[in-house]
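Novice: This is a predicted model, with the sequence first.
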Amino acid sequence: MASTTVYLWLSFMIITQIVGEDIRSEEMSVIPDAKFQCANTTCLPFISVITTDIRNCQFACLGQSQCTAATFHRSTSNCELFDNMLNQNGNMLADVDATSMNVISGTRFPPELTTTTTTTSTTKTTSTTTTTTAIQHWAMTGNMSVARYYYTASTLSNGSVLVAGGYNSGLFDSAELYNPSTGTWITTGSMSVPRYVHTATALANGLVLVAGGGSIGGCLNTAELYNPSTGTWTMTGNMSVARYYHTASTLANGLVLVAGGTDDGFSYFNSAELYNPSTTTWTITGSMSIARYIPTASTLSNGLVLVAGGYTGSSYLNSAELYNSSTGTWTTTRSMNVGRSYHTASTLANGLVLVAGGSNGATLNSAELYNPSTGNWTTTGNMNVARSFHSASTLPNGLVLVTGGYASGYLNSTELYDPSTGTWTTTRSMNVARYIQTASKLANGSVLVAGGSNGAALNSAELY
């Protein structure tokens, strides 16, 4: 009986990561020229990403807390990440195009990365040792075709990022798409109406809903839909109220909740309305207790929507309230410790909401946590740099990345919040200082920061 044997040429990789005074290590075994046979469905990869080489495939695995193994295919640069191998090492298939890796201990990928990788490989006839060093950093990627700020960025189901509208010495109706595989932008269909400070919401049907915003001649109540399949926009139902600087939140039932905002900078709204993708119509729902614009809105794990802070035209708010989609009503919850606007709100893996920075006449470095179970806010560690008009992204490892913004000047600094310690750590700075930028999470775990302004509108983009 003929048989095929896969000889395991094992490389043991020890990764030591140093973050300030925090030192962690991880170990992986590497099996060249082999892939997992995957005799059962639990062995299938939970995600596949494109990486430039084996080392970045290893880092992609370490960046996903559930990853226990990976296979890198050289010809396609495809990196398959697995979370449940069930002792599949005995079921290896020979494949000269593939290299497989098992995480032996620890998969946590900490913040600021000074990473030393030592690999020792042995066979019957060879023995090699290599050492490489990689530092987590920002890398410039392709430029947008148009420099813009006060625009929206939406991650599509196909992995592309849609940028639409904005401002730069004039208003834009143009839109463009970022392709993470190529690192390039291409123009797509333009919106029917130029707009800025609008909202964009990715719907369950794959379309993107853009609503409201400022435009030539005043504020808009119009809305339109982008279809990624055709690259075109179509008008949909109008909101009952023209508004910008409002919030938009996707509810568990698929409806989109729009709340608050202003129409001219002098009238401020407490009204809210719902968009139904099935009927393409808007309906009025319960009003907030307080008119506010530039608050944050966060959809909680219990299905409620938390709106916090904002500005009334005369005061910065510390109040917060909850929208219940089952009843269509708002209820006040505990107030934040500090009134703020132009802040960020990030939902953490533990269900808490992290609010950071912003302004209340002075730029803030304070941060606080909302607990949906108790309705209470508690202060947490301060950011190292006070900032407003910044962006915040929850990373696959559970950390929160805060980027850029404005204080006494335009910022390129970035920092990471660790929910397990309640502390912030400064990480590598962006290549370009910017505020009013967007930050989009990509399928491969990277964060795309694009556009914004540093006194002049920017078309540059970079990846963390």
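Specialist: Great, that's in hand. Residues are numbered from 1 along each chain as shown.
Novice: Could you use CA atoms for every contact and neighbour count after this?
Specialist: OK.
Novice: wait, doesn't residue 211 sit right on residue 235?
Specialist: No: at 10.1 Å, residue 211 and residue 235 do not qualify as touching, with contact defined as C-alpha atoms under 8 Å.
Novice: between the two, which one's more packed in?
Specialist: residue 211 (29 against 16; other C-alpha atoms under 10 Å).
Novice: Give me the neighbour count for the closest residue to that one other than its chain neighbours.
Specialist: What sits nearest to residue 211 in space, not counting adjacent residues and going by C-alpha to C-alpha, 6 or more residues apart in numbering, is residue 223, at 4.3 Å. Number of residues near residue 223 (other C-alpha under 10 Å) recorded here: 24.
Novice: Residues touching stretch 411-427, excluding its own?
Specialist: Residues from elsewhere that reach stretch 411-427 (C-alpha atoms under 8 Å, 6 or more residues apart in numbering): 111-112, 348, 380-384, 398-405, 428-435.
Novice: Out of these, name the ones that lie in strands.
Specialist: If you go by DSSP state E, those have 380, 400, 401, 402, 403 in strands.
Novice: tell me the contacts of the last one?
Specialist: The neighbours of residue 403, taking C-alpha under 8 Å, 6+ apart as the test, are 390, 391, 392, 412, 413, 414, 415, 430.
Novice: Contacts only, for residue 319.
Specialist: Residue 319 neighbours (C-alpha under 8 Å, 6+ apart): 308, 309, 332, 333, 334, 335, 336, 339.
Novice: Tell me how far residue 401 lies from residue 71.
Specialist: 28 Å (C-alpha to C-alpha, to the nearest Å).
Novice: Between those two, tell me which one has more neighbours.
Specialist: residue 71 (27 against 24).
Novice: Remind me which helix or strand that one belongs to.
Specialist: strand 69-73 (DSSP states H and E).
Novice: same check, this time on residue 56
Specialist: Short version, using DSSP H and E: residue 56 is in helix 54-62.
Novice: same for that helix, what does it pack against?
Specialist: Using 3 or more C-alpha pairs under 8 Å, 6 or more residues apart in numbering; DSSP states H and E as the contact test, the elements touching helix 54-62 are strand 69-73.
Novice: before we move on, the earlier item: need the ones in strands among the contacts of stretch 411-427 in CSV (columns: distance to residue 133).
Specialist: Below are these laid out as CSV (distance: C-alpha to C-alpha, whole Å):
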residue, distance to residue 133
380, 33
400, 24
401, 23
402, 25
403, 25
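Novice: Show me which of the residues you listed is closest to residue 374.
Specialist: residue 380 (16.3 Å; C-alpha to C-alpha).
Novice: returning to what we had before: was I right about the residue nearest to residue 211 contacting residue 239?
Specialist: Yes: between residue 223 and residue 239 there is a contact under C-alpha under 8 Å: 7.2 Å.
Novice: tell me, how many neighbours does the nearest residue in space to residue 98 that is not next to it in sequence end up with?
Specialist: In space, and not counting its chain neighbours, residue 98 is closest to residue 73: 4.5 Å by C-alpha to C-alpha, 6+ apart. Neighbour count for residue 73, taken as other C-alpha under 10 Å: 23.
Novice: can you check residue 275 too?
Specialist: Neighbour tally, residue 275, other C-alpha under 10 Å: 25.
Novice: Second structure for comparison follows:
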Amino acid sequence: MYLGWTTTGRMYYVREWHIASVLTSGKDFCDRLTSTELYDPSTRMWTTTGHMKYGRQWHAESILRNGKVLAIGRMDDKSHLKSTELYDPSRGTWTTTGDLNIPRNGHTVFLLTNGKVLVTGGIGKGRCLNSSELYDLSSGTWTTAGSMNYPRDYHTASVLKNGKVLVSGGESVFGLLSTTELYDSSTGTWTTTGNMNYARNLHTESVLTNGKMLIIGEDNYEVLNIAELYSLF
């Protein structure tokens, strides 16, 4: 087997700052502005699908337990957005759902083990945010959750094997952050944990099979090739 890169089918629209999610059908879902497309790996072809109601870039997505895709906030051509929308892959259509309490850009989103969606931080109303919100699919509404100890945007979040969410790095009015925090969905509270060795934003997190967290890359001032491991125990 050839372990390399090969070109595949071209999208219908050129894109940047877009988002992609893998659907349960195995197809890859990609969007920017209002247009959306589906990639089928079996045919290597793209097909257009339903348009979102609001144009978006730098937004966030989460695949819900029912297979729908939740698109959240970020920016259109003029401002930060608090609107959210649901994509139904069985129908190829978008419907609006509950608005965020605060418009956000540069936030993170993650599906919790209880089925709710957690949104943290970002930029909203002209300031860096430490607030977080929870989306309940059954009611289609957002409720405020516990606030992080540090305002941050362009940070990263992942769910650990114990169900807690680790948020790391990002940026605030004080510059890049090395701080990390843990969210406990059973109590709705945030607690600080060990600082990273390097301040980072726009980096990635990956939960390894041994339960440790691998943090890679970068910051806005000096791109890093240094990786770090986080262990909960």
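Specialist: That came through, no problem. Keep in mind it's a predicted model, so treat the numbers as computed, not measured.
Novice: for the contacts of residue 403 of the first structure, which one is nearest residue 343 of the first structure?
Specialist: residue 390 (7.3 Å).
Novice: Map the closest one across to the second structure for me.
Specialist: Superposed on the second structure with TM-score structural alignment, residue 390 of the first structure falls opposite residue 155.
Novice: wait, that match sits on residue 167?
Specialist: Yes: using C-alpha under 8 Å, residue 155 of the second structure is in contact with residue 167, at 7.0 Å.
Novice: What residue in the second structure is paired with residue 225 of the first structure?
Specialist: So, by TM-score structural alignment, residue 225 of the first structure is left unmatched.
Novice: so what's residue 225 of the first structure closest to, chain neighbours aside?
Specialist: Closest to residue 225 of the first structure by C-alpha to C-alpha, 6+ apart is residue 209, at 4.8 Å.
Novice: That neighbour falls within a helix, correct?
Specialist: No: going by DSSP: H, G, I helix; E, B strand; the rest coil, the assignment for residue 209 of the first structure is strand, not a helix.
Novice: Could you tell me which residues make contact with it?
Specialist: Residue 209 of the first structure is in contact with 199, 200, 201, 202, 203, 223, 224, 225, 226, counting by C-alpha under 8 Å, 6+ apart.
Novice: so what corresponds to it in the second structure?
Specialist: So, by TM-score structural alignment, residue 209 of the first structure is left unmatched.
Novice: mind checking what residue 80 of the first structure lines up with in the second structure?
Specialist: Checking with TM-score structural alignment, residue 80 of the first structure has no match.
Novice: Just the element for residue 80 of the first structure, please.
Specialist: Going by DSSP H and E, residue 80 of the first structure is in strand 78-82.
Novice: following that strand, which helix or strand comes up?
Specialist: strand 92-105.
Novice: Show me which strand runs longest in the second structure.
Specialist: Ranking each strand of the second structure by length (DSSP E) puts strand 80-88 first.
Novice: still on that earlier bit, run through the neighbouring helices and strands of the strand holding residue 80 of the first structure.
Specialist: strand 47-50, strand 69-73.
Novice: Out of those, the one nearest residue 293 of the first structure is which?
Specialist: Judging these by C-alpha to C-alpha, what sits closest to residue 293 of the first structure is strand 47-50, at 38.3 Å.
Novice: In the second structure, point out the residues matching that closest one.
Specialist: So strand 47-50 of the first structure sits over no part of the second structure, by TM-score structural alignment.
Novice: Just the contacts of residue 209 of the first structure: which are in strands?
Specialist: Using DSSP E, the contacts of residue 209 of the first structure in strands are 199, 200, 201, 202, 223, 224, 225, 226.
Novice: Distance to residue 117 of the first structure added to the residues you listed, as JSON lines?
Specialist: Formatted as JSON lines, these follow (distance: C-alpha to C-alpha, whole Å):
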{"residue": "199", "distance to residue 117 of the first structure": "43"}
{"residue": "200", "distance to residue 117 of the first structure": "42"}
{"residue": "201", "distance to residue 117 of the first structure": "41"}
{"residue": "202", "distance to residue 117 of the first structure": "39"}
{"residue": "223", "distance to residue 117 of the first structure": "51"}
{"residue": "224", "distance to residue 117 of the first structure": "49"}
{"residue": "225", "distance to residue 117 of the first structure": "47"}
{"residue": "226", "distance to residue 117 of the first structure": "44"}
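Novice: Can you tell me which of these is nearest residue 275 of the first structure?
Specialist: Looking across those and measuring by C-alpha to C-alpha, the closest to residue 275 of the first structure is residue 223, at 9.9 Å.
Novice: From residue 384 of the first structure, how far off is that closest one?
Specialist: 39 Å.
Novice: what do you get for residue 402 of the first structure?
Specialist: In terms of C-alpha to C-alpha, residue 402 of the first structure sits 11 Å off from residue 384 of the first structure.
Novice: These two: who's more crowded?
Specialist: residue 402 (26 against 16).
Novice: how close does the equivalent of that one over in the second structure get to residue 154 of the second structure?
Specialist: Alignment note (TM-score structural alignment): residue 402 of the first structure maps to residue 167 of the second structure. Distance, residue 167 of the second structure to residue 154 of the second structure, using C-alpha to C-alpha: 11 Å.
Novice: for residue 188 of the second structure, same thing?
Specialist: 22 Å.
Novice: ok, these two, which is more surrounded?
Specialist: Here residue 188 of the second structure and residue 154 are set side by side on neighbour count (other C-alpha under 10 Å), and the busier one is residue 154, at 22 against 13.
Novice: Tell me if I'm right that that one and residue 201 touch.
Specialist: Yes: if you go by C-alpha under 8 Å, residue 154 of the second structure and residue 201 touch, sitting 5.7 Å apart.
Novice: any residues in contact with both of these two?
Specialist: Counting by C-alpha under 8 Å, 6+ apart, the residues touching both residue 154 of the second structure and residue 201 are 170, 171.
Novice: The second structure: helices as residue ranges?
Specialist: Taking DSSP state H, the second structure contains no helices at all.
Novice: ok, residue 395 of the first structure touching residue 443?
Specialist: No: if you go by C-alpha under 8 Å, residue 395 of the first structure and residue 443 don't touch, sitting 11.0 Å apart.
Novice: count of neighbours near residue 91 of the second structure?
Specialist: Neighbour tally, residue 91 of the second structure, other C-alpha under 10 Å: 9.
Novice: Residue in the first structure paired with it?
Specialist: So, by TM-score structural alignment, residue 91 of the second structure is matched to residue 327.
Novice: With residue 118 of the second structure instead?
Specialist: Using TM-score structural alignment, residue 118 of the second structure lines up with residue 354 in the first structure.
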